[in-house]
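Chemist: Following is a predicted model, sequence given first.
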Amino acid sequence: MPQFMDIAVNLIGSSLEKDLHGVVEAANHVGVSSMVVIGSHIEESEQAIALCNSFSGTLYSTAGVHPHHASEWTPQSCHRIKQLSLSQCVVAIGECGLDYNRDFSPRAKQRQAFAQQLELAVELKLPVLMHERDAHADFLAILKEYRSALPAALLHCFTGNRESLEAYLEQDLHIGITGWVCDERRGQELAELVPFIPDNRIVIETDSPYLLPRSMRPKPKSSKNQPKYLPYIAEYIANLRGQQIDDFALQTYQNSRSFFGLTY
């Protein structure tokens, strides 16, 4: 059975938190042997680290502040993230970036928090896991200031257009693809773009519990996405790329492990 790594799951503060052991066990049963738990603000990052310490070798964590929470950014935030990054399970800074779609935090504050977290990733020599929605120009401009010094950079849940994809690939980013690509209403453009992502730059994710693949048949009774659905997403993407699922699974697994500095 192929192995998979889900590079972005939201287990803390989500509907999946009620049955964490069940979620992890169900994922492991279908070959999803490792997952990265997202920290979207400092307190959540602390909770994610505590969770990952209970699932050593299976769950890993990010530490950072999502643009939705950028208004919470303070002069002490960098120090707190730096301390969290000392935990062995922390494999990346993030989830950081810009989100001009919902604007839950002022845009100037988003830019400040994003830039300072990139600077922190450079200082700590850690990969960065990023988010961008409807903010391509500002996101790219800030990223370019730090990209040459970052050890590795990943844009998760990519949903942009051909122009933005080409720009991000020029910056040597890894590109995370979710079940958004399985949505016949809004994922059509993404479905057309995934064949253009180089083999060594594509990684896969569920972004659980969000973005349940709409094309799944039979449709799950619950609308909650789970890491156990990652093999379905992988097969869907492999078909779009004209690849055998075993080959695609191995490639994305190796890409993910290498990106986060983990052995296969």
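Modeler: The structure has been received and is ready for your questions. Numbering: from 1, shown residues only.
Chemist: from here on, contacts and neighbour counts on C-alpha atoms
Modeler: Noted.
Chemist: where does residue 6 land in three-state SS?
Modeler: Counting by DSSP: H, G, I helix; E, B strand; the rest coil, the backbone at residue 6 sits in strand.
Chemist: OK, contacts around it?
Modeler: 32, 34, 35, 36, 204, 205, 206, 227, 230 (CA atoms under 8 Å, 6 or more residues apart in numbering).
Chemist: Find the nearest non-adjacent residue to the first one, please.
Modeler: Which is residue 32. Nearest in space to residue 32, with sequence neighbours left out and distances taken as CA to CA, 6 or more residues apart in numbering, is residue 4 at 4.5 Å.
Chemist: I'd say the one you found and residue 33 touch.
Modeler: Yes - in this structure residue 4 lies within contact range of residue 33 using CA atoms under 8 Å: 6.1 Å.
Chemist: Neighbour count: those two, which is higher?
Modeler: Higher neighbour count among residue 4 and residue 33: residue 4, with 30 against 21, using other CA atoms under 10 Å.
Chemist: show me where this protein has strands.
Modeler: Under the criterion DSSP state E, the chain contains strands at 4-9, 32-37, 59-63, 90-99, 128-133, 153-155, 174-177, 202-204.
Chemist: quick one: which of the ones you listed is nearest residue 77?
Modeler: For those, proximity to residue 77 was assessed by CA to CA; strand 59-63 is nearest, at 10.8 Å.
Chemist: That closest one: how far from the chain's middle?
Modeler: In this view, strand 59-63 has its centroid 11 Å away from the chain centroid, taken as CA atoms, centre = their mean, to the nearest Å.
Chemist: In addition, the following structure is provided for comparison:
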Amino acid sequence: MQLIDIGLNLTHDSFDRDRDAVWQRARDAGVTRAILTGASREHSPKAMALALTRPGEWFATAGVHPHHAVEYTEECDAEMRALHAHAEVVAVGECGLDYFRDFSPRPAQRRAFERQLQVAADTGKPLFLHQRDAHADFVAMMKNFDGRLGPAVVHCFTGTREELFDYLDQDWHIGITGWLCDERRGEHLRELVKHIPAHRLMVETDAPYLLPRTLRPMPKDRRNEPAFLPHIVEELARDRGEDVAATAAGSTATAAAFFRLPA
């Protein structure tokens, strides 16, 4: 199989010691391309810089996560727009709303999200979205831009049936992570993933976070890696009642089209 990890936090300092080895393990496992997540003023340019080192394999997003929303000043907006001038930056985000952690005040989150929705409207690039415990405000803000946005993916979907169908009704895409493998928090996803059309479904590790709890053997350092994406795909295929090869091929084709990756 040839997989695309659409959410890989490769700029995280836990990868500083062995980033090339991490990617080699991923390639050996069948992960041939990755979208490197940019989620702050610090890490968005780092994601792009990394993408430049492996053309055709690594691509980047550029945005400011709601946890960092207070960073989103006029200067930050200019920095993000400069990053989006580069072809290697293939999506706006990670951006959205997070009322679970509330690491940034909610008004600041909404302001930062609105500014980034405007960047997406202006550039035509896809959106890489985050939503947690903020569904109503999130959907309302997206609807304020109806007809002005390109494709959107709700990354690391962990929500309810109602949320899933609201997103699918908007023709948004869904990113599934190893949260699926968490018997404490993700069991409901095993039923919900059956309802995601193949042309709306993508897969991601969100590494180094969200190590799949069903992975055996477990890495001693508990760090998630892109090499573990096939494990997520196997579990996802089982839950969808599909052959693994079909789930892998479908998610790869969907991701390549969504992010407009070169053939």
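Modeler: Ah, there it is. Here the structure is a predicted model, which means the values were calculated and not measured.
Chemist: Do you know the score for how well these two fit?
Modeler: Once superposed, the chains reach a TM-score of 0.98 (TM-score structural alignment, normalised by the length of the second structure), with 263 aligned residues with a CA RMSD of 1.0 Å.
Chemist: The second structure: which residue goes with the residue nearest to residue 32 of the first structure?
Modeler: Under the alignment (TM-score structural alignment), residue 4 of the first structure pairs with residue 3 of the second structure.
Chemist: and its match, what does it touch?
Modeler: Residue 3 of the second structure neighbours (CA under 8 Å, 6+ apart): 30, 31, 32, 33, 229, 230, 248, 249, 251, 252.
Chemist: Next one: it from residue 231 of the second structure, what distance?
Modeler: 11 Å (CA to CA, to the nearest Å).
Chemist: Could you do residue 18 of the second structure as well?
Modeler: According to CA to CA, residue 18 of the second structure and residue 231 of the second structure sit 21 Å apart.
Chemist: between these two, which one's more packed in?
Modeler: Shown here are residue 18 of the second structure and residue 231; by other CA under 10 Å, residue 231 has more neighbours (18 against 10).
Chemist: Can you tell me how far the more buried one is from residue 8 of the second structure?
Modeler: To residue 8 of the second structure, residue 231 of the second structure is 15 Å away according to CA to CA.
Chemist: now swap in residue 130 of the second structure and tell me
Modeler: Note on residue 130 of the second structure: its distance to residue 8 of the second structure, by CA to CA, is 14 Å.
Chemist: Counting neighbours, go ahead and name the busier of these two.
Modeler: residue 8 (25 against 21).
Chemist: From what I see, the more buried one and residue 209 are in contact.
Modeler: No - the pair residue 8 of the second structure / residue 209 is not scored as a contact, 9.1 Å apart, by CA under 8 Å.
Chemist: Spit out the contact partners of residue 115 of the first structure.
Modeler: With CA under 8 Å, 6+ apart, residue 115 of the first structure has these contacts: 142, 143.
Chemist: hey, where'd the helices end up in the second structure?
Modeler: Using DSSP state H, the helices of the second structure run over 19-29, 43-53, 74-83, 106-123, 135-143, 161-169, 189-192, 229-240, 244-258.
Chemist: is it possible to export the ones you listed to JSON lines including distance to residue 91 of the second structure?
Modeler: Putting the helices of the second structure into JSON lines (distance: least, CA to CA, whole Å) gives the following:
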{"stretch": "helix 19-29", "distance to residue 91 of the second structure": "21"}
{"stretch": "helix 43-53", "distance to residue 91 of the second structure": "11"}
{"stretch": "helix 74-83", "distance to residue 91 of the second structure": "10"}
{"stretch": "helix 106-123", "distance to residue 91 of the second structure": "8"}
{"stretch": "helix 135-143", "distance to residue 91 of the second structure": "16"}
{"stretch": "helix 161-169", "distance to residue 91 of the second structure": "18"}
{"stretch": "helix 189-192", "distance to residue 91 of the second structure": "25"}
{"stretch": "helix 229-240", "distance to residue 91 of the second structure": "21"}
{"stretch": "helix 244-258", "distance to residue 91 of the second structure": "9"}
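Chemist: closest to residue 59 of the second structure out of those?
Modeler: helix 43-53 (4.9 Å).
Chemist: mean deviation (superposed) between the closest one and the first structure, please.
Modeler: On superposition with the first structure, the mean distance recorded for helix 43-53 of the second structure (mean CA distance after the TM-score superposition for the first structure) is 0.9 Å.
Chemist: And that helix, how far out from the chain middle?
Modeler: Mean-position distance between helix 43-53 of the second structure and its chain equals 16 Å (CA atoms, centre = their mean).
Chemist: okay but residue 7 of the second structure is in contact with residue 35, surely?
Modeler: Yes - the criterion here is CA under 8 Å, and residue 7 of the second structure meets it with residue 35 at 5.8 Å.
Chemist: Look up the residues that both of the two are in contact with.
Modeler: With contacts defined as CA under 8 Å, 6+ apart, no residue is adjacent to both residue 7 of the second structure and residue 35.
Chemist: Starting from residue 122 of the first structure, give me the distance back to the corresponding residue of the first structure for residue 242 of the second structure.
Modeler: For residue 242 of the second structure, the aligned position in the first structure is residue 243, judged by TM-score structural alignment. Distance of residue 243 of the first structure to residue 122 of the first structure, given as CA to CA: 35 Å.
Chemist: Compare neighbour counts for these two and give me the winner.
Modeler: Looking at residue 243 of the first structure and residue 122 with other CA under 10 Å, you find the greater number of neighbours at residue 122, namely 20 against 14.
Chemist: For the equivalent of that one over in the second structure, give me its contacts.
Modeler: Here residue 122 of the first structure is matched to residue 121 in the second structure, going by TM-score structural alignment. Residues in contact with residue 121 of the second structure (CA under 8 Å, 6+ apart) are 145, 148, 149, 150.
Chemist: Now for the third one, how many residues are close by?
Modeler: Other residues within reach of residue 149 of the second structure by the criterion other CA under 10 Å amount to 20.
Chemist: The first one too?
Modeler: Residue neighbour count, defined by other CA under 10 Å, stands at 14 for residue 145 of the second structure.
Chemist: residue contacts, it?
Modeler: Contacts of residue 145 of the second structure by CA under 8 Å, 6+ apart are 117, 121.
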